[in-house]
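In: got a structure for you, letters missing:
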């Protein structure tokens, strides 16, 4: 293979990896923020809200998954400013979740993981990696 062909092959392989990571992270974000719908309403909730019904453990587990999404975004080359915005989204979500009862309701409406995935999608699209 010539140098140019090898470079194109490497870019294609990297784009395929990014597409796979993107799809996996999208599934995780939807599972944690909007997987289920309350019957008779348009209100959706995910594992994040459900886990927060378990005092202490639920908050740590849900925010651990959010931290994983940010770590993957960093691995995919998201700039520091965007990573800080993502961390801020998770911080606001953690503050909301820390309030008993009211925090559980707030968790249904403040979807930090979906917000962070929107930031990641925006970054990847700017880099020329739209979804396939």
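Out: Yep, that arrived. Since the structure is predicted, the reported quantities are computational estimates derived from the model, not experimental observations.
In: CA only for contacts and neighbour counts going forward, please
Out: Fine.
In: now residue 93, nearest residue through space, not along the chain?
Out: Nearest residue to residue 93, sequence neighbours excluded (Cα to Cα, 6 or more residues apart in numbering): residue 112, at 6.2 Å.
In: For the most centrally placed residue in the chain, which residues are in contact?
Out: Centroid check for the chain by Cα atoms, centre = their mean gives residue 113 as the closest residue, at 3.8 Å. Residue 113 sits next to 29-30, 32-33, 66, 69, 89-90 when contact means Cα atoms under 8 Å, 6 or more residues apart in numbering.
In: Okay, helices next: where are they in this structure?
Out: 3-33, 47-51, 57-75, 80-97, 102-109, 112-126 (DSSP state H).
In: Any buried residues in the fifth one, and which?
Out: Applying a neighbour-count criterion of 16 or more other Cα atoms under 10 Å, the buried positions in helix 102-109 are 103-104, 106-109.
In: the inter-axis angle of that helix versus helix 80-97?
Out: Here the directions of helix 102-109 and helix 80-97 differ by 140 degrees (axes from the mean of the first three to the mean of the last three Cα atoms, to 10 degrees).
In: what's next to helix 102-109, contact-wise?
Out: The contact list for helix 102-109 (Cα under 8 Å, 6+ apart) reads 33, 43-46, 48-49, 52-53, 93, 96-97.
In: got a winner among those residues for most neighbours?
Out: With neighbours set by other Cα atoms under 10 Å, the maximum within the contacts of helix 102-109 is found at residue 48, which has 29 neighbours.
In: ok, and the closest non-adjacent residue to that one?
Out: Nearest one to residue 48, counting by Cα to Cα, 6+ apart, is residue 32 at 4.8 Å.
In: That neighbour contacts residue 46, correct?
Out: Yes. The criterion here is Cα atoms under 8 Å, and residue 32 meets it with residue 46 at 4.4 Å.
In: ok, structure two:
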């Protein structure tokens, strides 16, 4: 079982390496173009610390920033030789055996920092990170050539990029889930509950059909004509006045 798991993780790591060279990217700094006062690019670039993706939570952002800094110090912080960046990991690894063990412990410390994110690391991602540092440890055991290969492989930088990709995917999934819940709540509060049987304005709790404008208008006109033809009853005097007709034939109440 452990052998199958190791093979699966190894294939996944090799697939990531073939897909994109994540160990060549600086995990802590980025290069940005420099613009002049007229707003046009000058052709120069400057290095600045990478920003934390806004979609991440405050705690996960702090963990990612710490892991980036640790990976940069171990893999790229010291000097550049023949296009290869060297950090403390390569320098410590020059010491036979002891230096490689110390390098392994420092890389393990980076993985432990990754585990402090909200919810912890999934087991599959944790195994991939462990595979990276163990492969880096095995390469570093070869004298001198192993140290150069160690500087090229950069296990800590790989793990920092794996953590960043996982955090972004997790934050996007959580945001999508929150949006779906909000839409569901809006639909729930926006609908009226169905009427119970016998509670509605209809006879059996059924809604009364809507009345058209013409039916209401004709009914109001009929009642008006009926009142004009029957005259007006004076309640206070107890008398009835017959309707009087004008020259146009329209009925109106007589004056007392």
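Out: Happy to help now that I have it. This structure is a prediction, so every number in the text was calculated from the model and none was measured.
In: hang on, the earlier thing: mind putting the contacts of helix 102-109 of structure 1 in JSON lines, distance to residue 77 of structure 1 included?
Out: Below are the contacts of helix 102-109 of structure 1 laid out as JSON lines (distance: Cα to Cα, whole Å):
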{"residue": "33", "distance to residue 77 of structure 1": "24"}
{"residue": "43", "distance to residue 77 of structure 1": "33"}
{"residue": "44", "distance to residue 77 of structure 1": "30"}
{"residue": "45", "distance to residue 77 of structure 1": "29"}
{"residue": "46", "distance to residue 77 of structure 1": "27"}
{"residue": "48", "distance to residue 77 of structure 1": "26"}
{"residue": "49", "distance to residue 77 of structure 1": "29"}
{"residue": "52", "distance to residue 77 of structure 1": "30"}
{"residue": "53", "distance to residue 77 of structure 1": "34"}
{"residue": "93", "distance to residue 77 of structure 1": "24"}
{"residue": "96", "distance to residue 77 of structure 1": "29"}
{"residue": "97", "distance to residue 77 of structure 1": "29"}
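In: Aligned to residue 162 of structure 2, what sits in structure 1?
Out: In structure 1, the residue paired with residue 162 of structure 2 is residue 119, using TM-score structural alignment.
In: Kindly report the same for residue 221 of structure 2.
Out: Mapped onto structure 1 by TM-score structural alignment, residue 221 of structure 2 lines up with nothing.
In: Of the contacts of residue 113 of structure 1, which is the nearest to residue 7 of structure 1?
Out: The closest of these to residue 7 of structure 1 turns out to be residue 69 (Cα to Cα; 28.4 Å).
In: Counterpart of the closest one over in structure 2?
Out: By TM-score structural alignment, residue 69 of structure 1 lines up with residue 110.
In: now swap in residue 95 of structure 1 and tell me
Out: Checking TM-score structural alignment: residue 95 of structure 1 goes with residue 138.
In: didn't residue 110 of structure 2 look like it was pressed against residue 71?
Out: Yes. Between residue 110 of structure 2 and residue 71 there is a contact under Cα under 8 Å: 7.3 Å.
In: So for these two, which sits in the more crowded spot?
Out: Between residue 110 of structure 2 and residue 71, counted using other Cα under 10 Å, residue 71 has the larger neighbour count: 28 against 24.
In: Now the residue mapped onto that one from structure 1: closest residue in space that isn't a chain neighbour?
Out: Per TM-score structural alignment, the equivalent position to residue 71 of structure 2 in structure 1 is residue 29. Of all residues not flanking residue 29 of structure 1 in the chain, residue 113 sits nearest, at 5.1 Å (Cα to Cα, 6+ apart).
In: Could I get the contacting residues of the residue nearest to residue 48 of structure 1?
Out: Residue 32 of structure 1 touches 45-49, 62, 113, counting by Cα under 8 Å, 6+ apart.
In: OK, contacts around residue 32 of structure 2?
Out: 45-48.
In: now residue 12 of structure 2
Out: The neighbourhood of residue 12 of structure 2, defined by Cα under 8 Å, 6+ apart, consists of residue 128.
In: Next, work out how far apart it and residue 112 of structure 2 are.
Out: 21 Å (Cα to Cα, to the nearest Å).
In: for residue 217 of structure 2, same thing?
Out: 80 Å.
In: higher neighbour count, those two?
Out: Neighbours per residue, other Cα under 10 Å: of residue 217 of structure 2 and residue 112, the larger number sits with residue 112, 15 against 10.
In: quick one: contacts for that one?
Out: Applying Cα under 8 Å, 6+ apart, no residues qualify as near residue 112 of structure 2.
In: Now do it against residue 159 of structure 2, distance only.
Out: 11 Å.
In: Now stretch 80-92 of structure 1 on structure 2. Mean distance?
Out: Superposing on structure 2 places stretch 80-92 of structure 1 at an average distance of 0.6 Å from its equivalents, by mean Cα distance after the TM-score superposition for structure 1.
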